[in-house]
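Visitor: fold the following for me, if possible:
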Amino acid sequence: MRAQGHAIGRRRALAATLAVGLAAGTAAACGGGDDDGPEGGGVLKGQTVTVAAIWTGSNEGAKFKKVLDEFGERTGATVTYTPTGDNVAAYLGSKVDGKAPPDVAFLPQQGVLVEFAKKGWIRPLAADTQATVKQNFFKVWQELGSHDGRPYGVYFKAGSKSTVWYRKQAFTDAGITAPPATWADFLKTAGTLSDSGATPLSIGAADGWVLTDWFENVYLSVAGPDKYDRLSRHEIKYTDPTVKEALRRLAELWGRRNYLAGGANGALQTEFPASVPAVFGASPKAAMLPGADFVASEITSATKSKIGQDADFFPFPAVGAEPPVVGAGDVAVAMKDTRGAHELLKFLASADAARVWAEQGGFVSPNKSLDLAAYPDDVQRRIAKSVIDAGDDFRFDMSDLAPAAFGGTKGAGEWKILQDFLADPSDVDGTADKLEKAAAAAFK
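Guide: Got it, this is the predicted structure:
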């Protein structure tokens, strides 16, 4: 069972370090809301629904608690919540072994859903929940929540990895009036920043998942969604011309040593959390930071910069015909065949449930029925809109879909090969050969 790099990095970057227990109280159902939510009238009064997920602390954990509170108020259920820790799969596996799995669990990797479905640890969605999912989610999210054609999960929380965060003052000082939209513009912007005396990029390359995110964005834009899917399943080789083209494009930027804070060696010694204050801290070392939407939370918690005022983002630029939208998500599944589990999943598939967290901030929903006005500020609305606008062209983080030996192991596989490529981006063909050899061994 894998602990994916992006998930671990995300949890470390967000400062939620204390696992806390949360409990949603018992109350009479209040009714109202969307027609696609759970039945009202206290249908679960006297019943307890157990939930397990990774979210903790006063940020994510407290916000998720309000979602569970709303469910409890509508149904009369008592909801108990237990944080899993970073290794969700191992935690849930131990609960299955102890014959005490939660009613509902949230999985941060699609591969874990497939693994659990194969083992018979999760239950297919009820018919009414399937109908709600079909109404509110694009096909790509329905497929990500399925295995062998059977729907198991509801993607409640999404994340976009196709954002580039920048310090607004650095752009102003360099005379840059508009963020870049294409790769050519991105290179030009980097050059303009460099000429103005600012180092363009901060890269936390000590965490290999940071570099897989770079590759996935460039590859999706260069090759398109269909080839992205085929490469994610290793149906085409990493020696394919599209892979080499993506590596060449990365080399155009990574090969400019003065474009990287600390040069290549400095980047390779910088873990992701340290790359954020390198752009937005009191003594900035760079102007831009490609990273996921959760960077916003790290900016506000680790620096004095304010989102929208000091810091902003632009979509990852289009390298090919279309800009990429790559991301991840947390999927809710039923580990018990109880009414409480199925009612909660139906609620989580509704726009009402998404709205509860969206209004608090720090959240992106893949639910297309959620009104974007629910988000508390323009920056979060723009991020959420990019995920929804991508529709069925949204693609899940490729390294999360690969075997851990290739896509999720520190010092090995794709992580190590891309780190070596950042150190010396001159050998595109050799790097493609190394990627293919490692992928072929992992996908056996």
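Visitor: drop to CA atoms for contacts and neighbour counts, all remaining ones
Guide: Noted.
Visitor: how about the helices in the stretch 301-444 of the chain?
Guide: Taking DSSP state H, counting those that start in this stretch as the test, the helices found in the stretch 301-444 of the chain are 339-348, 351-358, 378-390, 398-401, 404-407, 413-423, 428-442.
Visitor: please give the structure of this sequence too, so both can be compared:
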Amino acid sequence: MRTSSTIRTRRTSKKTARVAAALAAGALTLSLTACGGDDGNGSGDNGSQGGGDKETSATVTLPELDGESLSVAAVWTGTEQKNFKKVLAEFEKLTGAKVTFVPAQDPIINFLGSKIAGGAPPDVAMLPQPGAIKQAVDKGWAKPLGAEATKELGENYSQGWQDIGKVGGKQYGVYYKAANKSLIWYNAQVFENAGATEPKTWDELLTTARTVYDSGVTPFSVGGADGWTLTDWFENVYLSQAGPEKYDQLAQHEIKWTDPSVKKALTTLAEIWGKKDYVAGGATGALQTEFPASVTQTFTGGDQPKAGMVYEGDFAQVNIGETKAKIGTDAKVFPFPAVGGTAPVVSGGDAAVILKDSKAAQALATWLASPDAAAIQAKLGGFLSPNRNLDTSAYPNEVQKKIAEALIAAGDDFRFDMSDQAPQAFGGTPGKGEWKTLQDFLKNPKDVAGAASKLEADAAAAYGG
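Guide: A predicted model of the protein is given here:
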């Protein structure tokens, strides 16, 4: 998720580019730090087992698929992959089909292209961006959802989440997994020792950071080795500061990256990125730190971790679960503070897209659109579903439950991750475009004009002028 990185292609519909801005003003104002639950780290076997007892109950109607086999490709690794395999295992029990998980590499569109060229595409792929779905359709790879999958999707998803899986008016994607990418997780013991409080505005965040710093702990952990984390930082600042209209315009490259609003957002980011000793390991250390490590190093080392806070989405719970920290007690979270008038919420997601049209592939898409499938992974932690008929009691702790309730409460009023809407060359390729320029800016946050100019040059080339 990923909430991470892969191919990005320009969207043509602004409606489908919205992400839950209402979350910030509404349900996310609920306390996200309620004591609760376990650490959200699921356990169990490492894969689906095939066949098995088909007596398992489900509310969704699935066909008998004895003897059928299919494969599902996704970039998910570690606990995320293990937990998804449990969802696939339940599908096997219900239908008799055999499902193979195919580990994919980023960018997944390139991975799929090589598989298709070799004559061995997976039946279904989990695509992390709306642009990836569009590119798969444009290349003739993706197949529309059938009647049963479309019906299940319509019953369980708001129109907005259906729309972002559409291309040319046809439904291609089931957004099985969502992400709230506007959260800052913190080490509760560090805050307690420092006397720090949860901020609601950017200025308050700077004050909190100073309080943590004065207590002897570096304020922020940044996973700068993964450029997508830096684009997420920028998007949150920009959405709150510049507003949703300009966010949409910049996402479609209808305004330039040299626009004053972009420079203002970069200048704001520099208030943290450019502050001496505010980032664990400095810029050099951050650029060598991948996202998982940026999370775990915030919650290991007792009350003297490498950093007191780490920014990223709800999916960070998977990595927190790899430490001894308990979510809701040791590891707490607050919404990304308001930089402008309204706190931002940026969302992302992973959609199931059919590449080989078959009864089994359509059945799997139908299953993934159901609350039954979502409930399996929800209870394991580190997962957020846009399925509005999923009972939120399935989530393993109060923190995750409130984040999920906030997502559903937003309905269709949302903004999707900006870099996920951009062409791959600009918004989704390691060492290039926005990822590379923001990594360079992390190293030299004084060069606001240079960063904006480079962003615009790369965007113009990627968008075609």
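Visitor: TM-score of the superposition?
Guide: In this superposition the chains share a TM-score of 0.86, using TM-score structural alignment, normalised by the length of structure 1; 425 aligned residues with a Cα RMSD of 2.8 Å.
Visitor: need the helices of the stretch 301-444 of structure 1 in CSV with mean neighbour count, can you?
Guide: What follows is the helices of the stretch 301-444 of structure 1, written out as CSV (neighbours: other Cα atoms under 10 Å):
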stretch, mean neighbour count
helix 339-348, 25
helix 351-358, 23
helix 378-390, 19
helix 398-401, 22
helix 404-407, 23
helix 413-423, 23
helix 428-442, 18
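Visitor: ok, which of the ones you listed comes nearest residue 90 of structure 1?
Guide: helix 404-407 (14.2 Å; Cα to Cα).
Visitor: what about the residue mapped onto residue 240 of structure 1 from structure 2, how many neighbours?
Guide: Residue pairing (TM-score structural alignment): residue 240 of structure 1 is matched to residue 259 of structure 2. Applying other Cα atoms under 10 Å, we find 13 residues neighbouring residue 259 of structure 2.
Visitor: quick check: the gap between residue 259 of structure 2 and residue 301 of structure 2.
Guide: 42 Å (Cα to Cα, to the nearest Å).
Visitor: ranges for the strands of structure 1?
Guide: Assigned by DSSP state E, the strands in structure 1 fall at 22-24, 48-53, 78-83, 104-107, 146-147, 150-151, 153-160, 163-167, 288-291, 311-315, 326-334, 395-396.
Visitor: how about TSV for those, with mean neighbour count added?
Guide: Output for the strands of structure 1, formatted as TSV (neighbours: other Cα under 10 Å):
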stretch	mean neighbour count
strand 22-24	20
strand 48-53	22
strand 78-83	21
strand 104-107	26
strand 146-147	19
strand 150-151	18
strand 153-160	25
strand 163-167	23
strand 288-291	26
strand 311-315	21
strand 326-334	26
strand 395-396	25
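Visitor: would you reformat the ones you listed as CSV and include distance to residue 436 of structure 1?
Guide: Formatted as CSV, the strands of structure 1 follow (distance: least, Cα to Cα, whole Å):
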stretch, distance to residue 436 of structure 1
strand 22-24, 45
strand 48-53, 35
strand 78-83, 37
strand 104-107, 29
strand 146-147, 26
strand 150-151, 31
strand 153-160, 27
strand 163-167, 28
strand 288-291, 26
strand 311-315, 29
strand 326-334, 22
strand 395-396, 20
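Visitor: tell me the contacts of the closest residue to residue 69 of structure 1 other than its chain neighbours?
Guide: Leaving aside its sequence neighbours, residue 69 of structure 1 sits nearest to residue 24 (Cα to Cα, 6 or more residues apart in numbering; 4.8 Å). The contact partners of residue 24 of structure 1, taken as Cα atoms under 8 Å, 6 or more residues apart in numbering, are 65, 66, 68, 69, 72, 78, 79, 80, 81.
Visitor: relative to residue 354 of structure 2, how far out is the counterpart of residue 24 of structure 1 in structure 2?
Guide: Counting by TM-score structural alignment, residue 24 of structure 1 corresponds to residue 50 in structure 2. Going from residue 50 of structure 2 to residue 354 of structure 2 by Cα to Cα gives 20 Å.
Visitor: just residue 345 of structure 2 next, same as before
Guide: In terms of Cα to Cα, residue 345 of structure 2 sits 29 Å off from residue 354 of structure 2.
Visitor: show me the contacts for residue 445 of structure 2.
Guide: Residue 445 of structure 2 neighbours (Cα under 8 Å, 6+ apart): 266, 267, 270, 273, 274.
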